[in-house]
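Undergrad: Dropping the sequence and predicted coords here.
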Amino acid sequence: MLLCRISAVSHALARWGRRSHRRGGLLHQALPFSSSRCHGVSSGEGSAQPAETGSAKGVYRDTVLLPRTKFPIKLTGQKLLDRELEIQKCGFADLYSWQRERKAKKEFCLHDGPPYANGDPHVGHALNKILKDIRNRFEMLRGRQVHYIPGWDCHGLPIELKALGELGTSGLSPLQIRQKAREFAEKAIARQKAAFQRWGVMADWDQCYYTYDGAYEAAQLKVFQEMHSKGLIYQDYKPIFWSPSSKTALAEAELEYNPEHVSRAIYATFPLITLPAEILFDTLSNVSVLVWTTQPWTIPANQAICYMPNAQYSVVKRADNSQLLLVAMERTASVAALLGTELESVGTFTGSQLEGGICKHPTIPDKEVPLLPANHVTMAKGTGLVHTAPAHGMEDYSVASQYKLSVECIVDEDGKFTESAGPDLHNLSVMREGTDKVICMLKECGALVKEEKCVHSYPYDWRTKQPVIIRPSKQWFINTQCFVNLLQKVRVLPESAKGSLLAMLDRRTYWCISRQRSWGVPIPVFYHKETGEALVNKHTVSHIATLFKEKGSDCWWELPIETLLPPEVLKKVRISGPVTDYIRGEDVLDIWFDSGASWAAVLEESDSRADAYVEGKDQIGGWFQSSLLTSVAVRNKAPYKSLVVHGFAISEQGEKMSKSLGNVVDPDTVINGGKDNGLPAYGADVLRWWVAESNIFSEVQIGPSALNSARDSIGKLRNTLKFLLGNLHGFDPLTQAVDSKEMHYIDQYMLHLLREYSMKVTDAYSEFDAGRVIRVLQAFIARDVSSFYFSIIKDRLYCDPEDSLGRRSCQTVLEEVLDGVTRSIAPILPHLAEEVYLHAPGHDKTLFKSGWIKSSSVWKQPGLEEAVEGACAIRDSFLSSIPGKHAAQYDLTVAVEPGLLFELMESLQEEPTSTSSQLAELMMAARVNLTSALPRDLPSDALLNHGTFLINLEGGVIREDSAYDIAVVPASGARCPRCRRYTAESADCLCPRCQTVVSQAQ
């Protein structure tokens, strides 16, 4: 036989792209389970009605082996919730501890980014935590030891403000503020932790990390110490983002950019009082440099005007008033349109020729400002000449550093002009009345050319939602310029996020890490009372870290200076003066430094480098970056091997969730139902399915439609699982399983498909692509299992003798399919998977302690694959010839010329004609005749069809395009009253197979 020859081939069959087409006619919905459905076959579902109760045919009903199981087809309401809680209590409680104690060759470390402890759990938390849990459960199932310690970010201004807001009191001491903030954070943590557990997230919930814990704070200070020792942390006076509403410095990651911010933009003139050396035309007297800015309040702080060295500049004359203006040639047309007049060029120069020019400040008498070259000047907007106020711009500050310009700050912490801004501006808010006054001053001196409203993106404080300003301040900074090519060995999903992270790192030259608040980790710095000189080194920091580990960071305010800076430490740092010469610093560390140092506190048990960090896209500028910077600075390596960046949860209308819009989806309501909105109790698995099914790399929509769809999908899956369980009633896989070599070919082929399925699912989980897992699952269930395999084996499963090899063969496969499908859904639907596992035969422990899908390499059957799929091609031709009619009502003649395809079909049916061959079963016909040519005496009503099948073995070494013909005629036999196949000799007479089964039963 050819099948034997093929089995000796060393390499597998080269698969070809028409397989899905071969089974394409079978893509129906999963068969509904019903204990009253029987076994028959048709061109559609392949099912028939059971014998009629009370009729002569009904006497055989008890001899048909229908599905039996206590597994419920549906769980809803409180029963569903109780079942999930029972499974969590009995099956999930000790999973994390169990897997940490078992021996494993490899560890999988997913480092949990700390959620912020300032509110109730929301769907964004659910998206993140469930996504992590899906991967962790998968890794645990496949035998790895999972390292996952949940944590919380506990410090920071939002918690401090909410704590103070609840108290309704000001003037508290730092310790009082910290106590209230800690209490607030603890309550939020308790609520969030309970929610995460209810969602089925696997962890040791008694061993979490908290950034306010003393041991954590001590580890954080060690990171600070290492970075300071390397000269990466320093104190300086430079511009930073400052929030007048919060009265603290902010980092880039603490900003939100409002794209609809409206500024009062102005065009103003700076008279050119000293012409550049290379511009000596007499006609160019009384020239003014025209600048544009969206922040008029910064004009009093102007120290220079910058130009682009390689650009072309023109002196232009206004047609309406003969004023001479210096602008970039590229911007002349736009400026002319803006002013509503023609601009005549009277001289053109390159930017480099402007060197040496000096302008008069328009509002400050006797102040002169130079023209300076700068690389940050662009031609996108404005005039090509940039007003430069070093105290209020990052790029402006760079120019000041290069040319030694003044960086005097004229704005205080409240965002108001200081006395040094002059009596007209003193104490005015720079963003409001201060802007009004500066514009008025420009008008009065004739320097205001044009004012307009400008809608643009502007940074806001992410906590208070108020605009920020840039002002210089003496702060602590980290030098980030030395971190180059940090991400080369880090895998980022999606790949586009890597570019965003690299771009942010490239723009970030320093990181301001000091904050002027009370609720945080104190920066361990002492200052000399008279000189203000900072005292910070490895000895002082190490001592403070030890105190924090023992007592917590409250001791910074509780202990006397003599304890914080004892004589033995002073001796090590060689300070001879008394400790009373020093005071402790009042700033705390940026909370991004808090969380960014988590690798030092949490990853010590692993190889100190996580396999993955998984967070939302906002962490590209936050935790991903701060973790990277601190780790590379201290250890010269990234703290993670891969990054997974997911999108945000939004409403089904594509809107950001907001209480004011009424579109917030509460995960607790999703699980337990809502009385007010009438939502049903979906349970945790529906929430998890929503996460898994979503395209996490974009914005993820949630609402009734998505949740109902998830519930319906799980319902269809339960249906299939119930069918599998029902047909395994009484089957013992340990004693009754059939070796794959003895199975029917269609059963072996199903194992072949199951192996392919398991590999696809494993690959998808490994790529954090749970959505692909669901798509592969649904295709496998609908196409390969329900519509294809179930429809073919039902007759054998229900009507063959209970202990027959054929029936045990397909039961063995059904048990393997049930086991494989159950394990494959377990990371996503742990409650359903555990419930199924408890109903399946031969199990005595939780699924999650029993491993991943068990597929065997012997299931891969290239020659068998060609035999069955060649028959499937013929089957499709047969079914397409009788659309809408029962296949069992027809006899089929298959004519194949001698060759490979004929030998393949002969392996499925050795005799020329049969009603019980494997080929007949696969065709679902009453009888199949296998011949080399169609008979000439076919009846006139015979349905004819023709097709070809490409055999491709050993990667093309064996290749044959074989033709076949089929003829379809009404069945010659009568319908058997037991199995309802048209294989009986006469009506009311059992077919030979059923006669044997019934006689044995009697």
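TA: Good, I have the coordinates.
Undergrad: rest of the way, CA atoms for contacts and neighbours
TA: Will do.
Undergrad: packing partners for the helix or strand in which residue 892 is found?
TA: If you go by DSSP states H and E, residue 892 is part of strand 890-896. Applying 3 or more CA pairs under 8 Å, 6 or more residues apart in numbering; DSSP states H and E, one finds that strand 890-896 contacts strand 927-931, strand 958-970.
Undergrad: Of all residues in this protein, which one is nearest the centre?
TA: Nearest to the mean C-alpha position of the chain, counting by CA atoms, centre = their mean, stands residue 646 at 2.8 Å.
Undergrad: From residue 127, how far off is that one?
TA: Going from residue 646 to residue 127 by CA to CA, to the nearest Å gives 9 Å.
Undergrad: re the thing from before, where's the residue nearest to the centre of the chain relative to residue 151, distance?
TA: Computed as CA to CA, the residue 646 to residue 151 distance reads 19 Å.
Undergrad: for residue 521, same thing?
TA: From residue 521 to residue 151 the distance is 17 Å (CA to CA).
Undergrad: Following the strand of greatest length in the chain in sequence, what is the next regular element?
TA: Ranked by residue count under DSSP state E, the longest strand found in the chain is strand 255-274. Next along the chain after strand 255-274, taking DSSP H and E as the criterion, comes strand 287-293.
Undergrad: Show me what that following strand is packed against.
TA: Judged by 3+ CA pairs under 8 Å, 6+ apart, the packing partners of strand 287-293 are strand 255-274, strand 324-328, strand 385-388.
Undergrad: Let's have the ones you listed in CSV, adding distance to residue 218 and mean neighbour count.
TA: Converted to CSV, these look like this (distance: least, CA to CA, whole Å; neighbours: other CA atoms under 10 Å):
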stretch, distance to residue 218, mean neighbour count
strand 255-274, 28, 18
strand 324-328, 55, 25
strand 385-388, 42, 26
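Undergrad: For the strand holding residue 892, list every residue counted as buried.
TA: 890-896 (16 or more other CA atoms under 10 Å).
Undergrad: do stretch 451-469 as well
TA: 451, 458-463, 467-469.
Undergrad: Next, give me the two most distant ones among those residues.
TA: 451 and 463 (31.3 Å; CA to CA).
Undergrad: A further structure is provided below for comparison with the first:
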Amino acid sequence: SQQVLPGKPRRRRRRRRRRRRRAASAQRLYRDTVLLPRTDFPMKLTGQKLLERELEIQKECGFADLYSWQRERKVKKEFCLHDGPPYANGDPHVGHALNKILKDIRNRFEMLRGRQVHYIPGWDCHGLPIELKALGEMGTSGLSPLQIRQKARAFAEAAIARQKAAFQRWGVMADWDQCYYTYDGAYEAAQLKVFQEMHSKGFIYQDYKPIFWSPSSRTALAEAELEYNADHVSRAIYATFPLITLPVSVLVWTTQPWTIPANQAVCYMPNAQYSVLKRADNSQLLLVATERAASVAALLGTELESVGTFTGSQLEGGICKHPTIPDKEVPLLPANHVTMAKGTGLVHTAPAHGMEDYSVASQFKLSVECMVDEDGKFTELAGPELQNLSVMTEGTDKVISMLKDCGALVKEEQCVHSYPYDWRTKQPVVIRPSKQWFINTASLKEKAKDALQKVRVLPESARGSLLAMLDRRTYWCISRQRSWGVPIPVFYHRETGDPLINKHTVSHIATLFKEKGSDCWWELPIETLLPAEVLKKVSIVLTDYVRGVDILDIWFDSGASWAAVLEDSRADAYVEGKDQIGGWFQSSLLTSVAVRNKAPYKSLVVHGFAVSEKGEKMSKSVGNVVDPDAVINGGKDPSMPAYGADVLRWWVAESNVFSEVQIGPSALNSARDGIGKLRNTLKFLLGNLQGFDPRVQAVDPKEMHYIDQYMLHLLREYSIKVTDAYSEFDAGRAIRVLQAFIARDVSSLYFSIIKDRLYCDPKDSLGRRSCQTVLEEVLDGVTRSIAPILPHLAEEVYLHVTPYDCDHLFSGWIKSSSVWRRPGLEEAVEGACAIRDSFLSSIPGKNAAQYDLTVAIEPGLLFELMESLQEEPSSTTSQLVELMMVARVNLTSKLPRDLPSDALLSHGTFLINLEGGVIREDSAYSIAVVPTSAARCPRCRRYTAESADCLCPRFINKWSCI
């Protein structure tokens, strides 16, 4: 073997060390000549510094005055988002944050795009929950209505103050000194005008009919005030009503045994088939729908032999004996609401305690006698055995016992089913008849449906729920037996109980409410409420009348908000949670259609609820409630640091608001990380724009490098996409478009390509100024596009840009120009990028800058496009070299034959599509990749120098070799 002299390796190592030292010395020498980014914009803000900075920005940038400023602008178009009033009964929660921030994002977007935003925040201030919370354990004992109202108002005002402070901290843009409140006199007066209009048109009437009644809160309820408990357990029974003329018993099924004493009929389906069935175990004859016979047999645990079969219509004229009331007879009657889904196909009918039962009573003139009082207990009409028993508990026990004693009870079972509860007290309600004020929604329904067809609904799937809710609502009970609310402006005759209400009386009371507030209903003497000039018009004697004591349903309160806030106009949008499909959306629609024959909104946006990260409903007892104040300022739990308001806003924007919106550490950390990555990009942009004044240093797009022009083209595409997303109330898509643009187009593509030109070209060179012009446009576009979501960050960026007195953030939306789209530009750059992708895939994991690239393209469109990027056959400084990020590019029509043996070869095609498809060419290319023989330049660190301690040719004239 060959002998190796021991000294040679050491000498080689020493030479390498000397070269490295010289190269390092050269790099240090030129370090200060490189134009690196400089900015004091912080990469990260956390903890107390973050919170202090956000508050400073709110103050310094005039967040409090922004709404008033934009209202004073002279612009042609207005955007009106009508605020659905949050309930003034508690602290702000994440549901508020989701709703208010979602609205604010759209409002800020519309303001930036040059529209005058009309947005007046409001609060729903009346109602039982506020009354109950205000009174606490005191109850109403010994308190006058005015005393109750005073305490309720104070409670509502305190809740409003807390909520308002939170909304301002979240950066919600509004004039917070000019809000609307449903307890304000002017608002109440506008509401009474709506009431009067609807009454004069016959939509509002008084009647005695079944309504949802809450014994726990002693008041009537509307459908929107119910929540259905799917796990409610009832004691369901099968009971018999013997036929008078035959030894046959009609078998009925009910989940409400307490209603049996109020029975007035048994209903059947006229077109269905019925059978007389003989029990095998005791020979009893039962009348049951044929379709239900097998189910009944299985339930009773015995065989049922069919004795005879006939149609329901043959039951007409049949009479049964009431099982618990001697000598009471009840008819068999046809009804459309009878179904075969469950039970026996024969329905026990108590008109006082069922909506459909009441319809039957109206048709056949049955008695609608109520045996249940306001506490949910049987009255004396139910008889001594039942009087004073609670119908839902011991009353049910007693009725079942009575049925058993008289032999009418066939079977009892536990039935788990959906049952209406009072949404405030969480206790079950009953249906009982009461004299109340109603809106005849049946007569409004078709008009409301027609109006809704002209409304844009997001998501469109919510339209079906809106229409279904309207279909189910035949009437709307609007009277409540409470003190805290807007009194129904009606007087009653002392003896007859007949109501006195007309346009003269209501108009006068509305004027009083506007001047004095609705407390005057209890404060003023009746002769002031019904003055002489009003009495003359209606020819009555004052002393014969007393004022009413009922108040209006709070859904009527809030549903009339369009009259107080919008007046004659329509809102561009209503934006609320899905619970308002049967609530505010519907009450607003019905009242507006009744008075104005049109919907109060042009579009409806229905968002989901905020839930835990496990998808669970938030509950204090479960311990999964997320407090928005803790999100911003930090919580007691270490998993909840101080995120600040912008993270809360990003969470809202990033979520799919059209479904349930999850919140927790994962979602909030994701939002914080998203903002962190964005700050990194913004810092790079700001750092490289230090000292750049676009007013005098900007470069005309026609003189720019192709990649710079292409970046402007991408910016324009971005602006179109992000504008579309905001226009669709889809801030989540806006964020995804932003992140894709930043990650793919700006950072991965553009930043990586331009750094050499940006850092190493002369400060005032065309190439560098071209680059900076684009960076300024990107910074401006990105900052404006994030401003609706992240107003604090956007303003912080502009505070760092202002040295050259730039246009303010709110001077407009993203600036883009169709001039930026130049024919062939897109194809040239994207063709080069396709070639670069092929090249990079051939050297995975290696530094592209250390290679020379030969690109061979047959003469044609693609070759011409590449020639526009590199005119000479071989270059180390062309635009094509910059795009490829290599040491050298050789552009040729075919690969040379004398390629080195270590050359890497690959091939590809690129489809050129010009003039909308008129010009199409599928062009082939080949590339050869070889390691460069050049050394690394100590200044630009590109492999284009003759030796490691010498500058590359483009700097030779300015700086000498070492």
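TA: That came through, no problem. Because the structure is predicted, anything quoted here is derived from the model rather than measured.
Undergrad: now the helices: where do they sit in the stretch 401-550 of the first structure?
TA: For the stretch 401-550 of the first structure, applying DSSP state H, counting those that start in this stretch gives helices covering 433-444, 495-507, 538-551.
Undergrad: Where does the second one end up in the second structure?
TA: The one in question is helix 495-507 of the first structure. The alignment of helix 495-507 of the first structure onto the second structure (TM-score structural alignment) spans residues 460-472.
Undergrad: cool, and stretch 72-90 of the first structure?
TA: With TM-score structural alignment as the criterion, stretch 72-90 of the first structure aligns to 42-60.
Undergrad: which parts of the matching stretch are buried?
TA: So for stretch 42-60 of the second structure, counting by 16+ other CA under 10 Å, buried means 45, 50-51, 53-55, 57-58.
Undergrad: Now render those as JSON lines, adding distance to residue 526 of the second structure and secondary structure.
TA: As requested, the buried residues of stretch 42-60 of the second structure are exported to JSON lines (distance: CA to CA, whole Å; DSSP: H, G, I helix; E, B strand; the rest coil):
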{"residue": "45", "distance to residue 526 of the second structure": "64", "secondary structure": "coil"}
{"residue": "50", "distance to residue 526 of the second structure": "60", "secondary structure": "helix"}
{"residue": "51", "distance to residue 526 of the second structure": "56", "secondary structure": "helix"}
{"residue": "53", "distance to residue 526 of the second structure": "58", "secondary structure": "helix"}
{"residue": "54", "distance to residue 526 of the second structure": "55", "secondary structure": "helix"}
{"residue": "55", "distance to residue 526 of the second structure": "53", "secondary structure": "helix"}
{"residue": "57", "distance to residue 526 of the second structure": "55", "secondary structure": "helix"}
{"residue": "58", "distance to residue 526 of the second structure": "51", "secondary structure": "helix"}
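Undergrad: Quickly name whichever of those is closest to residue 249 of the second structure.
TA: Nearest to residue 249 of the second structure among these, with distances taken as CA to CA, is residue 51, at 76.0 Å.
Undergrad: Who are the contact partners of that closest one?
TA: Residues near residue 51 of the second structure by CA atoms under 8 Å, 6 or more residues apart in numbering: 632-633, 642, 644.
Undergrad: now do 7 Å
TA: residue 644 (CA atoms under 7 Å, 6 or more residues apart in numbering).
Undergrad: Repeat that for residue 388 of the first structure.
TA: Taking CA under 7 Å, 6+ apart as the test, what residue 388 of the first structure contacts is 302-306, 396.
Undergrad: go on, residue 289 of the first structure?
TA: Per CA under 7 Å, 6+ apart, neighbours of residue 289 of the first structure: 269-272, 325-327.
Undergrad: tell me the strands in the stretch 151-300 of the second structure, going along the chain?
TA: Assigned by DSSP state E, counting those that start in this stretch, the strands in the stretch 151-300 of the second structure fall at 180-181, 204-214, 219-221, 226-242, 249-254, 265-268, 273-279, 285-289.
Undergrad: any idea how far the aligned residue in the first structure for residue 799 of the second structure lies from residue 891 of the first structure?
TA: Alignment note (TM-score structural alignment): residue 799 of the second structure maps to residue 838 of the first structure. Applying CA to CA, the value for residue 838 of the first structure to residue 891 of the first structure is 44 Å.
Undergrad: circling back: in this structure the residue nearest to the centre of the first structure contacts residue 617, no?
TA: Yes. Residue 646 of the first structure sits in contact with residue 617 when judged by CA atoms under 7 Å, with a separation of 5.7 Å.
Undergrad: one step back: give me the distance between the longest strand of the first structure and the centre of its chain.
TA: 39 Å (CA atoms, centre = their mean, to the nearest Å).
Undergrad: next one: stretch 667-676 of the second structure
TA: Worked out by CA atoms, centre = their mean, stretch 667-676 of the second structure lies 20 Å from the chain centre.
Undergrad: Name the residues of that stretch that come out as buried.
TA: Buried, per 16+ other CA under 10 Å, within stretch 667-676 of the second structure: 667-672, 674-675.
Undergrad: Surely residue 671 of the second structure forms part of a helix?
TA: Yes. Counting by DSSP: H, G, I helix; E, B strand; the rest coil, residue 671 of the second structure is found in a helix.
Undergrad: between the buried residues of stretch 451-469 of the first structure, which is closest to residue 853 of the first structure?
TA: residue 462 (45.9 Å).
Undergrad: which one in the second structure is aligned with that closest one?
TA: By TM-score structural alignment, residue 462 of the first structure lines up with residue 423.
Undergrad: now that match: how far from residue 616 of the second structure?
TA: For residue 423 of the second structure, the distance to residue 616 of the second structure - CA to CA - is 19 Å.
Undergrad: Which residue in the first structure aligns with residue 579 of the second structure?
TA: Match for residue 579 of the second structure (TM-score structural alignment): residue 618.
Undergrad: how many other residues sit next to that match?
TA: By other CA atoms under 10 Å, 14 other residues sit near residue 618 of the first structure.
Undergrad: Give me the three-state assignment for it.
TA: From three-state DSSP, the assignment for residue 618 of the first structure is helix.
Undergrad: That's all I had, so thanks and see you.
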